[in-house]
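Undergrad: whatever this is, show me its structure:
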Amino acid sequence: MELGIGMFGDLQIDPTTGKIQAAQTRLQEIIEEIKLMDEVGIDFFGMGEHHRADYAVASPEIILAAAASVTKNIKLGSAVSVISSSDPVKLYQDFSTVDLISNGRAEIMAGRGSFIESFPLFGYDLKDYSSLFEEKLNLLLRINNNETVNWTGKHRASLINQSIYPRAMNQGKLPIWVAVGGTTESVIRAAKLGLPVMFAIIGGSPVNFKPLFEIYEQAWVDNGHDMKDYQVGVHMHSFFGEDAKQIADYYYPFYSEQMNRIGASRGWPPYQKSQYDYGRSNHGHLIVGDANQSIDKIIQVSETFGLTRFSAHMDVGSPDHKQMMKAIEIYGTHIVPKVKEALKK
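TA: I've put the predicted structure just below:
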């Protein structure tokens, strides 16, 4: 199993003054954090795309290109690219460029995104939410598999004998994942297309996702795909420290304040400490604690779902850079090796 880290590029917000951290500062910190991930042997990094004042990254591919120049081994992908409001031609070109810079380490994770700001920003209508995603994903796959493309759709100008460059290293093909939330339709679509899926388990009890994993696997087999190519992962909010209670107490204000900021726009009730405590329990969705606790919970989740990939989403609310670096070090040097060792048995 591959173990990696995902980030959204959250900017830290002062709870007293409301002042938002400078994007320049956070971007430089992120590059330093990715460099450390590579040094401690983490398998992959995923960068999110957002178009809001409280996030630093609107173009994951630019961050990944910068990271490619200071890393050697870690895979570099989006988490996610909001494909519904992107141009698949430009998206492929940008990520194939990252692939060439990084010597074949680039990936795309296509998703709908957790916010909707990109739709009006790039001139799309939310009533086309589903058809945009499906059409643009299909076009991206067509480009990924063919150097010269002929294509006609509803939401973009047609392509007639258009050759698309530069091409990625592996015969022009980039690894393309699909991020899914909790809908059966999304899971079946990914399985039909033969695409690996990343489930975002960011609330409630992970075991509730078990039926979706079973549906995905059955649809994968029913559509004639080989199980040797089967890949499935989870993305879970995580943070690590040397002392379980200390790191949980440290992280709670960052996490709860971000949950409340997001919740305010979605009609959620105020986030409660009891939710946080349940999330950290064996039945919850949070992996926040020391190395031993985290190892046990990651193994538990992996065995429950038969994972090939685990992504620790580590910057919710933007903890201090020093604490992020420490959490990355613990994850790479203590957690990742022990999880891999246990899963080999």
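Undergrad: switch to C-alpha atoms for all contacts and neighbour counts from now on
TA: Will do.
Undergrad: secondary structure element holding A65?
TA: In the assignment (DSSP states H and E), A65 maps to helix 60-68.
Undergrad: and that helix, what does it pack against?
TA: Using 3 or more CA pairs under 8 Å, 6 or more residues apart in numbering; DSSP states H and E as the contact test, the elements touching helix 60-68 are helix 23-39, strand 44-47, strand 75-78, helix 88-101.
Undergrad: using a markdown table, lay out these together with mean neighbour count and distance to T333.
TA: Formatted as a markdown table, the helices and strands packed on helix 60-68 follow (neighbours: other CA atoms under 10 Å; distance: least, CA to CA, whole Å):
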| stretch | mean neighbour count | distance to T333 |
| --- | --- | --- |
| helix 23-39 | 18 | 10 |
| strand 44-47 | 26 | 15 |
| strand 75-78 | 27 | 18 |
| helix 88-101 | 21 | 27 |
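Undergrad: also this sequence, please, to line up against the first:
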Amino acid sequence: MTVRFPLEFALDTFGDRMGDEQHHPITHAQSIRNVVEQAELAEQVGVDVFGIGEHHTDEFPMPAGDVVLGTIAARTERIRLGSAVTVLSSDDPVRVFQRYSTLHALSNGRAEVILGRGSSTESFPLFGYDLADYDTLFEEKTNLFAALRDGGPITWQGTTRSALLGQDIVPHTETPLRSWIGVGGSPQSVIRAARYGFNLMLAIIGGHPARFAPFSQLYREALTKFDREQLPIGVHAPGHIAATDEEAFEEFYPRYEEVMRTVGRSRGFRVPTAEQLRRDIGPDGALYVGSPETVAHKIATNLRTLDATRFNLKFNVGATSRAQVLRAIDLYGTKVIPRVRELLTD
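TA: Now for the predicted structure:
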């Protein structure tokens, strides 16, 4: 792997509805408050970025991650703060830009945003958007957001919202707002990210991570074709860390099975058996579950394979207990991240 950019390590959460010590779901309010505690610990143990992804369901009660990030900004000093995903298709690009520009100001330039089309589509009917317009919504809104990110008076016209005719959009940012496009499997999205000059975040939640390697190559080639400078590639994937591989599996599998059973009803996901999960957390699977050494080796291998320099671990799943989540964050920061850096240096 040619390291074009500094290695960065992030933790992502969807605000999963956590559990008590008996794994009974706690309230939405307490789950949201717990995210602030998790971010504070992430900074203390050396994590580079903390991301909160937008979701609107009982199991993921996190519809306003930017509000939570504002609280975290006031309690931290170093860690970068961003959206693990913002569903741009069902939001207004001007408001998204304004919210994250405000966070950028409050945090002294630590904000960033990952824009997604919406693999979870509950926000579309919630905010009155037609899924038949899925592609048009994202294309037009990405186009507008790119113009907003670049700064200056905005003149823009499309079919999905009112036109802008030389408007000055505030607040102005003192430094550029770092922006990514999240891609789950669409070559068109890879090319779109390159065309508009967004960093690329590969969201890999199933299958062999190596199958995304052609996307990295396509992105590099597209950046050159569009006469843009080379930009970072990141990987977002779920996982859980504990002292040993077996302990991590035993903590993760029951909670993962519960969530997949619930989400699968609306999204058609299969409910994994224990045997299937063991394959998914193996060397050729998409999940990062195990001891610090096991997880570190897998991260290092796939960063090399995908020509990526950023890894986002989607930690916490379902009614995992507070103690297990905090222990996983600590191990990620104090054991996994230093080990990955060591492996990639070697």
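Undergrad: circling back: show residues contacting the helix holding A65 of structure 1.
TA: Helix 60-68 of structure 1 has contacts (CA atoms under 8 Å, 6 or more residues apart in numbering) with 27, 31, 34-35, 47-49, 57, 76-78, 81, 94-95, 98, 101-102.
Undergrad: what residues sit buried inside it?
TA: Residues of helix 60-68 of structure 1 classed as buried: P60, E61, I63, L64, A65, A66, A67, A68 (neighbour count, 16 or more other CA atoms under 10 Å).
Undergrad: could you do stretch 70-89 of structure 1 as well?
TA: Neighbour counts over stretch 70-89 of structure 1 (16+ other CA under 10 Å) mark 71, 73-89 as buried.
Undergrad: ok, stretch 235-248 of structure 1 next?
TA: Buried residues in stretch 235-248 of structure 1, counted by 16+ other CA under 10 Å: H235, M236, H237, S238, F239, F240, G241, A244, I247, A248.
Undergrad: mind listing what the residue mapped onto S107 of structure 2 from structure 1 touches?
TA: The alignment partner of S107 of structure 2 in structure 1, by TM-score structural alignment, is S102. Contact analysis of S102 of structure 1 by CA under 8 Å, 6+ apart lists A65, A68, S69, K72.
Undergrad: so how far is A79 of structure 1 from the third one?
TA: Same thing as S69 of structure 1. Distance, S69 of structure 1 to A79 of structure 1, by CA to CA, to the nearest Å: 20 Å.
Undergrad: what's around the counterpart of G152 of structure 2 in structure 1, how many residues?
TA: Residue pairing (TM-score structural alignment): G152 of structure 2 is matched to E147 of structure 1. E147 of structure 1 is flanked by 17 other residues according to other CA atoms under 10 Å.
Undergrad: ok, E147 of structure 1 - contacts?
TA: Listed by CA under 8 Å, 6+ apart, the contact partners of E147 of structure 1 are S163, I164, Y165, R167, G172.
Undergrad: most widely separated two among these?
TA: Spatial extent of the contacts of E147 of structure 1 (CA to CA) is set by the pair S163 and G172 at 11.9 Å.
Undergrad: quick one: which of those two has more around it?
TA: G172 (17 against 14).
Undergrad: picking up where we left off before, could you measure from the match of G152 of structure 2 over to A200 of structure 1?
TA: According to CA to CA, E147 of structure 1 and A200 of structure 1 sit 32 Å apart.
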